[in-house]
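Undergrad: Generate coordinates for the sequence data below:
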Amino acid sequence: MANNFDLQEQEQLEELKHFWKTWGNLITWALIVVMGGFAAWNGWRLWQSRQAQQATALAEAVESASRSGDMARVEQAVGDLQSSYGGTVQAAQAGLLAARVMAEAGNLDGAKGVLTWVADKAGDDGLRAVARLRLAAVLVEQKAYDEALAQLSRGMTPEFSALAADRKGDVLQLQDKKPQAVEEYRRAWQAMDERVDYRRLVEAKLNALGVQPQVVAAAGAAQ
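TA: Model prediction:
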């Protein structure tokens, strides 16, 4: 019985040796690839975490400098965010804040530059849309109406499309293009939920142009 057991062990050992000789290299390389991928994934997560932490610190510096009115520090911190952490949400949010402070201080060119960067580079669609809306407002202040319309016509997410249409109406009014302005205001009014307070402001703009949106909507429904 002992001899039979020894023979069975020997056969199993030989089978194991044969298996390892045949598949050992492949198994080893597979383990290397799996472990390497796991290490790379962990390293990437760690890098992302550090990027976010450092970007947050600079964003807080922008906020602090904005409160104190230190425009030089605002511009420096935003520049650092753009050059080193441009893909982070924190950079885009800080850019929106910095642009607002610049515009309020009368630095429209500075605000325009930062908002253009956020609109083009932010990783979040919503933040890009907000940047374009604010950039359009700055361009209107600079009387660059066609540029403002161009910003409002691109990259708008559905939740911002009504506001974009309203802003287009404002710009078209400034260009003395009443029919086109009415069309944009009507589009904004129809897209907004009736419970939204801002809808009443859009309605007032239409009323000022001689249009009753409820009457138009009722006529369209009847047809």
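Undergrad: Every contact and neighbour count from this point should use C-alpha atoms.
TA: Will do.
Undergrad: neighbouring contacts of the host helix or strand of residue 90?
TA: Secondary structure assignment for residue 90, by DSSP states H and E: helix 89-104. By C-alpha atoms under 8 Å, 6 or more residues apart in numbering, the residues outside helix 89-104 that reach it are 52, 55-56, 59, 62-63, 66, 71, 74-75, 78, 81-82, 85-86, 108, 110-112, 114-115, 118, 122-124, 127, 131, 138.
Undergrad: For it, list every residue counted as buried.
TA: 89-103 (16 or more other C-alpha atoms under 10 Å).
Undergrad: Identify, from those, the entry nearest to residue 203.
TA: residue 100 (27.5 Å; C-alpha to C-alpha).
Undergrad: One more sequence to fold, the one below, so I can look at both together:
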Amino acid sequence: MIMTKQSSNPNSNQLDGNMSDAQAMSALKQHGPKIFWAIVVALASYFGWQYYQNNHAKIDTVAADSFADISERNDALVLGLNNPDLDEAAQNLLKKEQDNLFADIDKLVASHGKSAYAWQALIIKAHIASDTKDYKTAITALQQALNIDLKDDGLKAITSLRLAQVMLADGDKEGALAIVNEKMPPAFEASKQELLGDIYVAKDDVENAKKAYETAWNVLAERQEVRSLLSVKMQSLGMNPKPITQKPSVVAEAKPQITDGENKKADDTANNQTSDTSATQ
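TA: Coordinates of the predicted model:
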């Protein structure tokens, strides 16, 4: 991952060479949610697999087949939604397919509502709804996912973080803050603190935003993990994050790549099913 260039002038407006603060934050707002969802989808797949391994759950073939169909249709739908050149007729067909997909997700949840398949299907529904700025639908789906008791702190943390981000996008800053301030496993501390910083920025509470971003950066530094987007956020507030020496990446072919930089500790969380511990600073 590329780190932003550090300026010798603490008041410099330059990021990544020629990008201004305003341009950087505009790019962040445009692409940040997509990057977050890429992380969520990777983590969701990984934790879902770990959940079944750890609990030796009997595979429900009906639910598995239903989710496989939903996942395949979701991939095709996302490709269409990301195509800016579709005409009106094609867009209408996509909307119809989205409605049909949502209906099938609701059927899966109704018939297998306590399963990890239902949880993953609701994550997919929230993803699509959020991308199309239907935040109310996304929030409802994530709240449903949060109510599925899979007895896994990692899955719960993933859902809570995403719910808080969507609530923030919908303008509910206090609701988002309440969600993020709940107890989460230490593996998610960096993501939690970064999202806290985002919420404080939205509340125009610059000092608390700086503290949260700094805490997130320090956690990442301990892990030798880099998030260039967090660096951009910090620099936009006049901060000068210390460069992090990134540890060599190890490609684990048997597992999905988790670009959030928290895959190792998330693995520990899933395997050990640690109890909730307070991560509030």
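Undergrad: Derive a ChimeraX selection command for the buried subset of the contacts of helix 89-104 of the first structure.
TA: Buried residues among those (16+ other C-alpha under 10 Å), as a ChimeraX selection:
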select :52,55,56,59,62,63,66,71,74,75,78,81,82,85,86,108,110,111,112,114,115,118,122,123,127,131,138
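Undergrad: Quick check: strands, which of the contacts of helix 89-104 of the first structure are part of them?
TA: Of these, none are assigned to strands by DSSP state E.
Undergrad: Determine which residue in the second structure is aligned with residue 160 of the first structure, please.
TA: Using TM-score structural alignment, the partner of residue 160 of the first structure in the second structure is residue 188.
Undergrad: That match - that's part of a strand, no?
TA: No: with DSSP: H, G, I helix; E, B strand; the rest coil as the criterion, residue 188 of the second structure is assigned helix and is not in a strand.
Undergrad: thought it was touching residue 157?
TA: Yes: assessed by C-alpha atoms under 8 Å, residue 188 of the second structure is found in contact with residue 157 at 7.3 Å.
Undergrad: any common contacting residues for these two?
TA: With C-alpha under 8 Å, 6+ apart as the test, residue 188 of the second structure and residue 157 reach no residue in common.
Undergrad: in the second structure, which spans are helices?
TA: With helices called from DSSP state H, the second structure shows them at 21-55, 61-81, 88-111, 116-131, 135-146, 153-169, 173-180, 189-202, 206-223, 228-236, 263-272.
Undergrad: Where in the first structure does stretch 113-128 of the second structure align, residue-wise?
TA: Counting by TM-score structural alignment, stretch 113-128 of the second structure corresponds to residues 86-101.
Undergrad: re earlier: mean deviation, the helix holding residue 90 of the first structure versus the second structure?
TA: The superposed helix 89-104 of the first structure is, by mean C-alpha distance after the TM-score superposition for the first structure, a mean 1.4 Å from where its aligned residues fall in the second structure.
Undergrad: What distance do you get for the residue nearest the centre of the first structure to residue 101 of the first structure?
TA: Nearest to the mean C-alpha position of the first structure, by C-alpha atoms, centre = their mean, lies residue 124 at 1.8 Å. Remark: distance between residue 124 of the first structure and residue 101 of the first structure (C-alpha to C-alpha, to the nearest Å) = 22 Å.
Undergrad: Return the distance of stretch 121-135 of the first structure from the chain's centre.
TA: 6 Å (C-alpha atoms, centre = their mean, to the nearest Å).
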